[in-house]
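Student: Sharing a model prediction with you, sequence too.
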Amino acid sequence: MSWADAKAIIHNSIWKQNQGVVAILGMCPVLVMSNNIINGVSLGLATSLVMLVSGAAIAAIREFVPNELRSPIFILIIAALVTMVDLLMNSYVHELYVVLGIFIPLITTNCIVLARAEAFASKNSVAHSALDGFFMGIGLTIVLGILGAGRELLGKGTLLSGIDLVFGPAAKSWVIHVIPAEMHYQFLLAILPPGAFIGLGFLIAGKMALDRRADAKAKLAAKPAEPVGFSEGQSHC
């Protein structure tokens, strides 16, 4: 795989076809688990790991799988990988595992994972599929992280709340209190699900605005320059 191919896959995964703000897939975890950075990024990274390995595994066996059995076999592979991730998180980050709850096993039925298996991994090489799966997951993780940061900051005035669930009780001191804790600040609209819908809407609108701006710049750059020395209506003779 050339660097140009890898760059195209990464750009497509993180920006052009971002699963959170372009394809609008995986809405349940995006809306429910984006109440802070830690929850969102943790679930996003777990999804990225599953997509990385499932993409490579499905690409490796794609030529041996009959078309009629593709979906059940792909789901079986994804479910086995999700079970491994579920057990690992339960063993090593149990407190975070309890917070994420049902959304870890639900990675199995996440539209993003099966969609990339069907649309990409079943038609491409192992290396391409692994890269596509991982960065599709990273694109979702970025959306979850940005949305989680915004909701946490507006809702509780903090950043990195819950980081002790990953790194232990000593990490409680890493929480950033943008608004002093003594003020007992809380903005429920940002914390509750309606805040997730509003925040996601702003992210989608922001990406669309950036895309329009980039298109306008590209069209301006491609526009041929007017001849120098001639004004409107002046003859070339």
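Tutor: That came in fine, so what should we check first?
Student: Please make it C-alpha for all contacts and neighbour counts, starting now.
Tutor: Will do.
Student: can you map out the strands along the protein?
Tutor: Assigned by DSSP state E, the strands in the chain fall at 158-159, 176-177.
Student: Now Ala57: closest residue in space, sequence neighbours ignored.
Tutor: Once flanking residues are discounted, Ala57 sits nearest to Val126: 7.4 Å by C-alpha to C-alpha, 6 or more residues apart in numbering.
Student: okay, the strands of the chain, which one's buried deepest?
Tutor: Highest mean neighbour count among the strands of the chain (mean count of other C-alpha atoms under 10 Å): strand 158-159, with a mean of 22.
Student: quick one: the helices in the protein?
Tutor: Applying DSSP state H to the chain gives helices spanning 3-11, 27-32, 37-61, 70-92, 94-100, 111-116, 126-156, 164-167, 188-191, 193-222.
Student: and the comparison structure, right after this:
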Amino acid sequence: MTDYTRIARDGLWDNNVVFGQLLALCPLLAVTGTATNGLGMGLATTAVLIASGLAVSLLRHVITPDIRIPAFVLIIACLVTAVDMGLNAFAHELHRQLGLFIPLIVTNCAILGRAEAFASRQHPIAAGWDGLMMGLGFTAALVLLGALREILGAGTIFAGASVLLGPSFGFLETTVIPGYQGFLLMILPPGGFLVLGGLLALKALLDRRSTQSAAGRGSADPARVFTAVGVLQPEPDMGEMGESE
């Protein structure tokens, strides 16, 4: 039986595209100068993840193993083209702002990876759910990084949402620090690296504490901790280290 809770936890936290797998860093650092851009890119990627997961799952018995990768890429490319045209038609300002990074969703390793590792082996409902959770996790990472960079760089959050996403999103526009002169470094890509590093360290700390807490309750192996990218690795045995010395 499919464990939908496990799939959700993987997509949102444990195996998060950004904080767990360190994938899609190019659009992550390029478009997250504002939270609005991050939200737009995240939603576009989520749509592709869901649609590609469903399509690959439905065709998994038709596509032969020898041509599966080219077939998956073709499916993803068609879906990205549809999303690109849809954004250009219905959210033109956002499409202009994101520019080339919308077509480059095709090269997002996370999408092809989920198609190969999960959707091609699962029924459509599970594949669609996995795409949704992975997409929401990716969107959350983009919005969080964009919000922190925007607050530190300009003192605002979701600036221009009414223009890029439509008038109905105007309520998101907020000035967090009135009269703030700005910190340009945070809006530039180097600032993205700094904020991303801090968030990765925070996730590693939370994972370590969670693992240690579970170990204290006897429900986990205390000799295993999460690394910065969310992969479990054993801690060295201090007794063995002492003997080797």
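Tutor: Received it, and whenever you're ready, just let me know what you need. None of the values given here were measured: they were computed from a predicted structure.
Student: if we can go back for a sec, do you know which of the helices of structure 1 lies nearest Ser173 of structure 1?
Tutor: helix 164-167 (8.7 Å; C-alpha to C-alpha).
Student: packing partners for the closest one?
Tutor: Contact here means 3 or more C-alpha pairs under 8 Å, 6 or more residues apart in numbering; DSSP states H and E; on that basis helix 164-167 of structure 1 packs against helix 94-100.
Student: which residue numbers in structure 2 go with the helix it packs on?
Tutor: Per TM-score structural alignment, the counterpart of helix 94-100 of structure 1 in structure 2 is residues 92-98.
Student: if we can go back for a sec, mind checking which of the strands of structure 1 is nearest Asn39 of structure 1?
Tutor: Among the strands of structure 1, the nearest to Asn39 of structure 1 by C-alpha to C-alpha is strand 158-159 (11.8 Å).
Student: so that closest one aligns onto which residues of structure 2?
Tutor: With TM-score structural alignment applied, strand 158-159 of structure 1 matches the range 156-157 in structure 2.
Student: go on, stretch 53-63 of structure 1?
Tutor: Per the alignment by TM-score structural alignment, stretch 53-63 of structure 1 matches residues 51-61 in structure 2.
Student: Find out how far that stretch is from the centre of the chain, if you would.
Tutor: Distance, stretch centre to chain centre, for stretch 51-61 of structure 2: 21 Å (C-alpha atoms, centre = their mean, to the nearest Å).
Student: And stretch 211-223 of structure 1, by the same measure?
Tutor: Centroid separation for stretch 211-223 of structure 1 versus its chain: 26 Å, with C-alpha atoms, centre = their mean.
Student: what's Thr158 of structure 1 in contact with, if anything?
Tutor: 152, 175-179 (C-alpha atoms under 8 Å, 6 or more residues apart in numbering).
Student: For the strands of structure 1, give me a markdown table that also has distance to Val98 of structure 1.
Tutor: Shown next, in a markdown table, are the strands of structure 1 (distance: least, C-alpha to C-alpha, whole Å):
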| stretch | distance to Val98 of structure 1 |
| --- | --- |
| strand 158-159 | 20 |
| strand 176-177 | 23 |
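Student: looking at the ones you listed, which is closest to Met136 of structure 1?
Tutor: Of all the strands of structure 1, it is strand 158-159 that lies closest to Met136 of structure 1, at 24.9 Å by C-alpha to C-alpha.
Student: what's the average distance of the closest one to structure 2?
Tutor: Compared with structure 2 after the fit, strand 158-159 of structure 1 shows a mean deviation of 0.6 Å (mean C-alpha distance after the TM-score superposition for structure 1).
Student: these two touch, right, Arg12 of structure 2 and Met133?
Tutor: For residue 12 of structure 2 the amino acid is Leu, not Arg. Yes: look at Leu12 of structure 2 against Met133 with C-alpha atoms under 8 Å: they come within range, at 6.1 Å.
Student: shared neighbours, the two?
Tutor: Residues touching both Leu12 of structure 2 and Met133 (C-alpha under 8 Å, 6+ apart): none.
Student: Pick out the residue closest to the middle of structure 1.
Tutor: Nearest residue to the geometric centre of structure 1 (C-alpha atoms, centre = their mean): Leu140, 0.6 Å.
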